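Visitor: How does the following fold in three dimensions:
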Amino acid sequence: MLQPLPSILSTGNPERSGDNEKHYLHNLLTDGVTTPVDSDVDAYELELPPWYDDAKFKKAQRYFKRNFFAMFVAKMCGLLVILAIPSILDVLVYTKQSSTAVTAYRRYVATIMHVLNWYYEDLVPDSPSWKSIAYVRRAHISTSKRSNSKLAGRIISQKDMAVTQFGFVGYIVLGYKKLGIAYRTEDMEAIVHFWRVIGYMIGIQDRYNLCTDRLSTTEQRMTQIQEQVLRPALVARKETFEEMGNALIDGLWCFNPFLDYDAFLFLTSRLTDVPGYHYWKEEHPSPGCETIYTKFTRYSRFVLYFLLLVHETLLNFIAFRWYFNSQMVLSRFLITYFPFLAIFKFGVRDAYVRILK
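Guide: From the prediction side, this is the model:
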C-alpha cells in the first residue's frame, strides 16, 4: 500500500489541504492510470485557466532566462528519468520516433523548441506559444489513440502526463541546490504557476496536476512522485531504457556536445536520491561505500565532475552564470539556423528541425 508523505502547509486550511495531498498519489496511480489525457481533439477549446496570473507567468519566464543553463540541465535529466516509467517508455518505443540517434535528435530538439517557445513568447491566442501548446495537445491525443489500438489499451494517461510534467519542472523545484538555480520563494512560486498553467492547457486535470496554487503542496506532490514512482523505476529500469536513453543523449549531442550518457544518468539518479549515486564524501552513506561513478570511463568521470563543479560552485557567481546562459542562447540560435553538428552527424535533411510548419 502506498504511504503518502505528511502534509505541511503554511497557508489555507491545513486539515482539508493536507487530506487532499495524502490522496494525490493514490488517485494518480489508480484513477489517473485509466483516465486519458483527452479523448477527442475536437472536444475542447484551448483557453487560459480561470486562475491564470499574467504577472506570475511572465516572472517565471524571466526566472528561466536568468537560469537558462541550470534549468536546461534539469529538463535534460527530467527527459531521461521519465524513460524509466514503463507506460511512457512503451509508447515511445511504439512510435519509433526516438529510438535512434537521428529520430531522438529530431524529436527532442522539437520538444526543446516547443518549451522554449513557452518560456519566450507571450501566452495569448494565435501567438507561437499558444499554437505550440495546441499542437502538443493534439499530438498527445493522436498518439494516445494509436497506442490504444495497437498496444492493447495502452493510452497516454493523466498519470503519464503528470509524471512527464515532473520531468520539466520537478528537479527545478526539488533539486535547485544541486543544480545551482538561484532561489527566491517568489520566483519558485512563479515557475510552479507557469507549469500549472501549461499542465492545464495541455490537458492535465486539476486533481492530477503536479503543480498547485501553493509551493508547499506542489513540493509534497513532487516528492511523492520522486520517492514512490521515479526512484523505484530508475532502480528497476528496463533494458529498453538504456537503448532509448543512449539515443536521447547521442541525439542531443548536436545541441550540446558536452553530453555523456553515464554522466547524465548519474546526475539524474543523484537528483532522485537513488542509492549508490553519491559523489561528495559527505554524501556517502557509510565510510568506504563504493559509488557507481568509479566504474565510468575517464571521459565520463571528467564530464560528471565538470557538471558538478559548474552547478554546485561556478553558477553561484554571476559572471559564470551569465557565461553558461549565453552558451545556451547561442546553442538555441545554432540549432535553429545553422545546426552544423547535426549536419555533420545526420546530413542536411535531418539536421533542420521545424515546428508549427
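Visitor: switch to C-alpha atoms for all contacts and neighbour counts from now on
Guide: OK.
Visitor: ok, and the closest non-adjacent residue to Val310?
Guide: Among residues not flanking Val310 along the chain, Gly180 sits closest, at 7.9 Å (CA to CA, 6 or more residues apart in numbering).
Visitor: Please give the structure of this sequence too, so both can be compared:
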Amino acid sequence: MDDQRFFEEAAAANGDRGLETQKAFPLPKWVDPEKIKAGQKFIRDHFFSVIFAHFISLIFLLCYSPVRRVLVRTHKSETSEKAVKRYLSTLVHIKLWYEQDLLHREGEAAQDVFRIRRVHSRVSRYIEKRCPMKSTVSEAGKCGFAEASHVITQLDMIVTQFGFMGFVTLFPSKFGIFTEDPTGLEGFIHLWALIGHLLGIEDRFNLGLEINFPRNRAILEKILLPELKVGNKDSLELCQSLVNGMANIVPFLSFNSVLIF
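Guide: Model prediction:
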C-alpha cells in the first residue's frame, strides 16, 4: 500500500478503542518475547539517548494539529508548570513500559497501558460531547475538528507511535546511539509494536510490525515537518511552555537550541 492511501485509511479509522482492552489478550502470534527482552536491554543501554529522542519528538507532536487540538481543549499543557507535569507523568508511564511486564494481562506495565487507553477514551468522549464529529462544519470548526472523522484516529495513534520510536530508528547517531548489532534496535521496534497493539493500534497500521524506514520517513516529512513549519500560535506556546519548564530541571535547555537541534 502506498503512503498516501495508508495515511488516508488510518485517518478514517477510529483510534479510540479504550473499551476494547479485553481484545488485546491473548497476544498475537507475532509477539516475540526474546525481541521484547532485546528491546528493553537496548533501552537500558541507551536510556538517556532514547529519552532525549522522545523529548525532541514531543516538539513535533505538539505541532501536529490533532494532538495540539486535544491539548488545547483539555487545558493541561499551556503553562510551563502544567507542561512539565504532563511530560514527567508521561515519562513515568513510558519508563514503566520499558522496564516491566507487557507480556501478560496482569503485568504492571500492561495494566498501565490499559489505564492510558481509558484516559484516551475519556478525553475522546469529553471532546466529542462538546464538539460532535457529525455536527455541521461551522460548529465543528469552532472546536477545531471540522475535518476529523474521529477525535482520535488510527493516524493520530501511529504518528504518536512514530514520535516514540521513529527518531531513534531513523537518526540513532544524532542521539548518541552507535551500535553495529541490529538486534537491539530491532527489539526496540518490536517492543513498540507490542505497545502499539496494547494501546489499540490495528495490526494493519502498526509501524512496529515491519522495519519500514521509508514509511517512517514519510510520516516525518509529509505530516510532522509541514505542521512544524506552519508555526501555529498554539503549537508555539505549547512548545515554549514545555522547553521553558524543562529548562528549570535541565539548565542547558533553551527553546532556540532545541529548534536548532
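Visitor: how about the helices of structure 2, start to end?
Guide: 3-12, 33-45, 47-63, 65-74, 80-99, 108-130, 137-143, 154-170, 182-199, 213-218, 225-230, 233-247, 255-260 (DSSP state H).
Visitor: List the superposition-based mean deviation of the longest one with respect to structure 1.
Guide: Compared with structure 1 after the fit, helix 108-130 of structure 2 shows a mean deviation of 1.3 Å (mean CA distance after the TM-score superposition for structure 1).
Visitor: thinking again about what came up before, any chance of the helices of structure 2 in TSV, with distance to Phe25 of structure 2 and mean neighbour count too?
Guide: As requested, the helices of structure 2 are arranged in TSV below (distance: least, CA to CA, whole Å; neighbours: other CA atoms under 10 Å):
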stretch	distance to Phe25 of structure 2	mean neighbour count
helix 3-12	23	15
helix 33-45	15	18
helix 47-63	27	20
helix 65-74	28	18
helix 80-99	17	17
helix 108-130	10	17
helix 137-143	36	15
helix 154-170	19	23
helix 182-199	9	23
helix 213-218	27	16
helix 225-230	36	15
helix 233-247	36	21
helix 255-260	40	10
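Visitor: Let's have those helices in TSV, adding distance to Glu20 of structure 2.
Guide: Output for those, formatted as TSV (distance: least, CA to CA, whole Å):
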stretch	distance to Glu20 of structure 2
helix 3-12	18
helix 33-45	23
helix 47-63	25
helix 65-74	22
helix 80-99	19
helix 108-130	9
helix 137-143	27
helix 154-170	15
helix 182-199	10
helix 213-218	27
helix 225-230	31
helix 233-247	31
helix 255-260	38
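Visitor: Neighbours of the counterpart of Ile181 of structure 1 in structure 2, how many?
Guide: Under the alignment (TM-score structural alignment), Ile181 of structure 1 pairs with Ile177 in structure 2. Number of residues near Ile177 of structure 2 (other CA atoms under 10 Å) recorded here: 18.
Visitor: quick one, what contacts Ile177 of structure 2?
Guide: Going by CA atoms under 8 Å, 6 or more residues apart in numbering, Ile177 of structure 2 touches 46, 49.
Visitor: now it: how far from Gln100 of structure 2?
Guide: Ile177 of structure 2 sits 23 Å away from Gln100 of structure 2, going by CA to CA, to the nearest Å.
Visitor: can you check Lys129 of structure 2 too?
Guide: 36 Å.
Visitor: same deal with Ala218 of structure 2?
Guide: Distance from Ala218 of structure 2 to Gln100 of structure 2, by CA to CA: 32 Å.
Visitor: what's the answer for Ile158 of structure 2, then?
Guide: 23 Å.
Visitor: The alignment partner in structure 2 of Phe241 of structure 1: what's it in contact with?
Guide: Mapped onto structure 2 by TM-score structural alignment, Phe241 of structure 1 lines up with Ser235. Neighbouring residues of Ser235 of structure 2 by CA under 8 Å, 6+ apart: 62-63, 68.
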